[in-house]
Structure formats: C-alpha cells, structure tokens
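**Q** Sequence and predicted structure below; questions after.
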Amino acid sequence: MTTGTDSTHSAKDHQDPGMIPVFRMWETPVDLAREGAVLFRDLLKKDVLARKTASVVLSGGNSPRGLFSEIGHLLSVGCEGWVGNVEWFEGDERMVPPTHIRSNFRMMKETLFNPLAISPERIHRILGEAPVASEEALRYAHEIMQVLGAPGPHLPVLDYVFLGIGPDGHTASLFPGTFPELEHHQLVVSSSATKEREARVSMGYHLLAHARHLIFLVMGEDKRPILEDILLRMKPSPVQELLLLRAEIGESATFWVDRAALSNDLERVVKMMY
C-alpha cells in the first residue's frame, strides 16, 4: 500500500460495493496532516471555482487538530481569496460555552477560523451556551436549511464532512445505544447529559451520510481495535450505520489513517484488495 494513495477493501466478498471504503494511509499523523491538507486544499479549490461555493463540516476531538492546523496554515500562506466563499459548519458540539476547554468550536477557531480570518457569516456553529440542547438542535437545523437549501423533500447536501471515531465506535455525537432509526430523518439531533458526558448537539445520520465526501480521520494505536471491529467484524456502531446509509445511495466513505491505526489483519486485507 503506497503512502498517501487510495486503497480499498471489503471485509466480505459479497458485500455491496457501496460498503467498500476508500483508504488513504500515511506513515505518521504529521504526514497525514501535511499531505492531507494539500489534498483537501486542491479538492476544495476546484469545487469553489466550479460552483462558486462549497460547504465543509468540521469535527472535534484530538485527531483532526493537526490536519486543521495545516489547512489553516496552508490556506493563509497562499492568500487564497476563494476561501471566503466556503461555508464552515460544526458537526457536533458539547453544550459548553465557546471559550470552554472542551468546546469543539474553540479548537476550530484556534486552528482554522482565526488564521484564515474567516468572516463570521461563513461560520455556522452550534451554540453550546444555549440552555436547552433540543431547542438548539432545532435552531441549528433551520440555519443549515437556510444556508444550503433543499428543494422539495430532499436533504441539504454537504460537500465535505470530516469525522473522527471514538474507541466505542461513536462519531460526531452519535453514540452506541441510541436509536438511529428514530434519528435518521432529523437533520440535527440532541442528547441529554449523562455521568460520562455533557449534553450534546450533533448533525444526524442522514445529513452526514448524504455528503458528497465523507472522510473519517483515524490515527494512533488506540484506534486499532475499534477500526478492526467496524471494518472486519462488522460490529454495529454509529460508524457502521453511516457506512450502511452510504451503501444505500451507492457511495463509499473515505478513511484517512496513519499506519499505527491499522492492525496487521486489517492492513493485510487492505493490501490484498488494492
């Protein structure tokens, strides 16, 4: 498998082609951040110049920080005027103020929005300081519809969605043990606070799954078990649910990974298929 190039695999030969993920693998997180930023810049620029605009959904967590920092640096150094036409969205947020240490928006602002001097009207954030998560979910869904529009019964279509994967298989703020069948057609969902986590607001399954480009960022040895569970053992999880929804529309997801995130078994399967 060549560093930084596409690779595909299927855990089961009879699996629907839409389920076969596309892999881009780099040796280290630094390589992924630097080369991934260039790759993303080129794709995004092409879209904006062709369609006058594009939309990008950013995730929180530790995995994307390096990539977002590189994107912010790359685009700011290049003085790319077309960047002003990009709409930036939060994929999910904890119900905390935007200055809070655990705020996803705070990380996005530090790594991307400030370096690029993004105009506030192009930044669409979940108001973590809102008093009621369910009400904020409704407000954010309305904002998404206003910005992207959706003719008739169709969903708004996002261009680029970056997501991480938690060790339990959660992604965005979609967690195992919830009821995706009840949430599929909600643009934005909310979850109540528990002993383990704050209340949250998140883009819903169908909105994320129907993006033109769905990219999972997976780095580090600690992600090996869950990645193998999802892609080899087909363990039910929110990530698996998104892959299934992608298959229904005939699309695959892309996994940007470093070598440490791939177990020997998964790497062998990837190499066999590529």
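**A** Right, received. Where do you want to start?

**Q** From here on, just use CA atoms for contacts and neighbour counts.
**A** Will do.

**Q** Contacts made by whichever strand or helix holds Phe255 with the rest, please.
**A** In this structure, Phe255 sits in strand 254-258 according to DSSP states H and E. The contact list for strand 254-258 (C-alpha atoms under 8 Å, 6 or more residues apart in numbering) reads 21-29, 32, 213-220.

**Q** In a helix, Pro156, correct?
**A** No. The assignment for Pro156, made by DSSP: H, G, I helix; E, B strand; the rest coil, is coil rather than a helix.

**Q** If you tally nearby residues, what's the number for it?
**A** 20 (other C-alpha atoms under 10 Å).

**Q** Then Pro120?
**A** Neighbours of Pro120 (other C-alpha under 10 Å): 10.

**Q** try this one next to it:
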Amino acid sequence: MSPTPEIYTFPSTDAISSALDHFLTHESAKAIAHRGKFTISLSGGSLPKVLGAEIKANKYIDWSKWHVFFADERCVPLDHEDSNYLLAKENLLDHVPIPKDQVYTIDPKLVKDPEAAAKAYQKVLAAVFGSETDIPSLDVNLLGLGPDGHCCSLFPGHPLLGVTDRWVAAIHDSPKPPKERITLTFPVVNEARINLFVANGEGKAEVLHKVLDKKEDLPSGRVTGKERLIWFLDASAAKHVTSKAQTYKL
C-alpha cells in the first residue's frame, strides 16, 4: 500500500531549511543505528541551496556514515555549471566531512556516453547496497519537481516513465537542456524508505495543485515510497494547494 502523502507548509524557504536540518538529523541517526549507514539521493535545481543553508553547520550528524547519490545527473563534466554534483558540492559537500569515496557521482570519463554512464551508475548502486538483483532501498530521496511536473529526469509523456528493467537509465532527449542525462527510474525511486519533495516559490504553485489536489498523472504524482511520502512547501508554492496540510514541528 502506498503511503498517504504528508504535506507540510512553511512560511519561508529558510523555515524549510531548518525543517530539513531537523528531519535529516533524526532520519540519519535512525538509519545509522539500524543499518550502520545513511543513504540519500539528491536532486538538482534549487534543492541543494535550500538543504545546505542550515544543515552544513550541523555538529550532531555523523557525516562519516553518509552515502550520497544523485537522483539524476546531467552528462557534463563535474565542474560544469549544469552539474547537479557541482551545486551539491558548493552548497553542502564542501562544508561537511562526508568521505569523498562515499559521494557517488556520474563517472566523468563517461559523460559523452550516457548509456555507459547509466550502466556504470547502476553498478555503483549494486556495490554499495550489496546486490545486483534486489532493488536498492535508499533511506531518503530528496526530490524537487519542475513546473511541468517532472522529477529526477523523468518527464511527462516520456518513455522512461515506463522503464522497469533498469535502476538507472539514460535520456538523450530531455525537453529541458542539457538533453543528455542519467536518472534513477521509478523502481528505485519508489523503493526508497522516504521520498521527500521540496518545492518553493510561486512558480511551483500551479503544478502542485495539479499533483496534490487534482491527482493528474504527472511524474511527480507517481512517486510513492516504502514508508513515507512527504512534501515540504513554502507559502508561495502552496498558495493553490487545497489538500490538507500540516505545520512541521521541530
């Protein structure tokens, strides 16, 4: 059974940053206590800035046990302005002591061959999670959504929405540049223990109404999770949402 969406609204993006700090402190400690590590995937867009604003000063997280993946990545060098890794590096990874070999980037040698890059990234997931057959279950996917309802690099109407035989897939025709990317597929996204969307700004208001209230068949609306599905929205993003929302309690 899919988890019931939990919708939390916040007065500002800064308040979301505080809530993410609190939430991930708790969830990482719980995962480390139960499984000896905390596995998380990050999206691009504005999310790394929202995440890094407060958590990078956190002295209570055991960063040595964090394993960081990317929900999707553009097929560009790691120091390219379009790189999701670069955004995460500048806003979080440069400021916290996560071991470098526990941050799993796209193979920079394969960025000109998206199919090979996707296969290589799947092998990384298999190695970290210890199985080439069992779908990996990330502790937390931190996700954003685009104005068109896409998440990761899974776009409305695209054939990748139906992929079930790969954990990571290449995309050559992204409607949003750059065209070539790799992305986690829905089997992995929905096997996560917790999927947490972060949406801020008025530009997300209409699509959130479509996803959360009207239940339109958009990629973000297909996200479930094993245990929890959570939405963190600021006031501007939530302005058209009519579904019941809660106030997050620190």
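**A** Arrived safely. The structure presented is a predicted model; accordingly, all values stated were derived computationally and were not measured.

**Q** thinking again about what came up before, run the chain-centre distance for the strand holding Phe255 of the first structure.
**A** Offset of strand 254-258 of the first structure from its chain centre (C-alpha atoms, centre = their mean, to the nearest Å): 11 Å.

**Q** Just the buried residues of the contacts of strand 254-258 of the first structure.
**A** Neighbour-count burial (16 or more other C-alpha atoms under 10 Å) applied to these gives 21-26, 28-29, 32, 213-219.

**Q** Return the residue of the first structure aligned against Thr4 of the second structure.
**A** Using TM-score structural alignment, the equivalent of Thr4 of the second structure in the first structure is Ile20.

**Q** Ile171 of the second structure too?
**A** By TM-score structural alignment, Ile171 of the second structure lines up with Ser191.

**Q** And for Asn141 of the second structure?
**A** Using TM-score structural alignment, Asn141 of the second structure sits opposite Val161 in the first structure.

**Q** Same check on Lys215 of the second structure?
**A** In the first structure, Lys215 of the second structure lands on Met234 (TM-score structural alignment).

**Q** ok, now how distant is the match of Thr4 of the second structure from Leu187 of the first structure?
**A** Relative to Leu187 of the first structure, Ile20 of the first structure is positioned 25 Å away (C-alpha to C-alpha, to the nearest Å).

**Q** And Gly149 of the first structure, by the same measure?
**A** Relative to Leu187 of the first structure, and taking C-alpha to C-alpha, Gly149 of the first structure is found at 12 Å.

**Q** ok, these two, which is more surrounded?
**A** Legend: neighbour count by other C-alpha under 10 Å for Gly149 of the first structure and Leu187, higher for Leu187 (22 against 14).

**Q** what residues are up against that one?
**A** If a contact means C-alpha under 8 Å, 6+ apart, then Leu187 of the first structure has 141, 203-207 as its contacts.

**Q** In this structure Cys151 of the second structure contacts Leu142, no?
**A** No. Cys151 of the second structure lies out of contact with Leu142 (C-alpha atoms under 8 Å); the separation is 10.3 Å.

**Q** quick one, strands of the second structure?
**A** Listed in chain order, the strands of the second structure (DSSP state E) span 5-10, 38-42, 66-70, 72-74, 140-143, 168-171, 181-184, 194-199, 228-234, 246-247.

**Q** Can you lay out the ones you listed as TSV showing distance to Asp113 of the second structure?
**A** TSV is the format used below for these (distance: least, C-alpha to C-alpha, whole Å):
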stretch	distance to Asp113 of the second structure
strand 5-10	37
strand 38-42	22
strand 66-70	18
strand 72-74	12
strand 140-143	25
strand 168-171	9
strand 181-184	10
strand 194-199	29
strand 228-234	33
strand 246-247	44
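
**Q** How about the contacts made by the equivalent of Ala137 of the first structure over in the second structure?
**A** By TM-score structural alignment, Ala137 of the first structure lines up with Ala118 in the second structure. Counting by C-alpha under 8 Å, 6+ apart, Ala118 of the second structure touches 168-170, 182-183.
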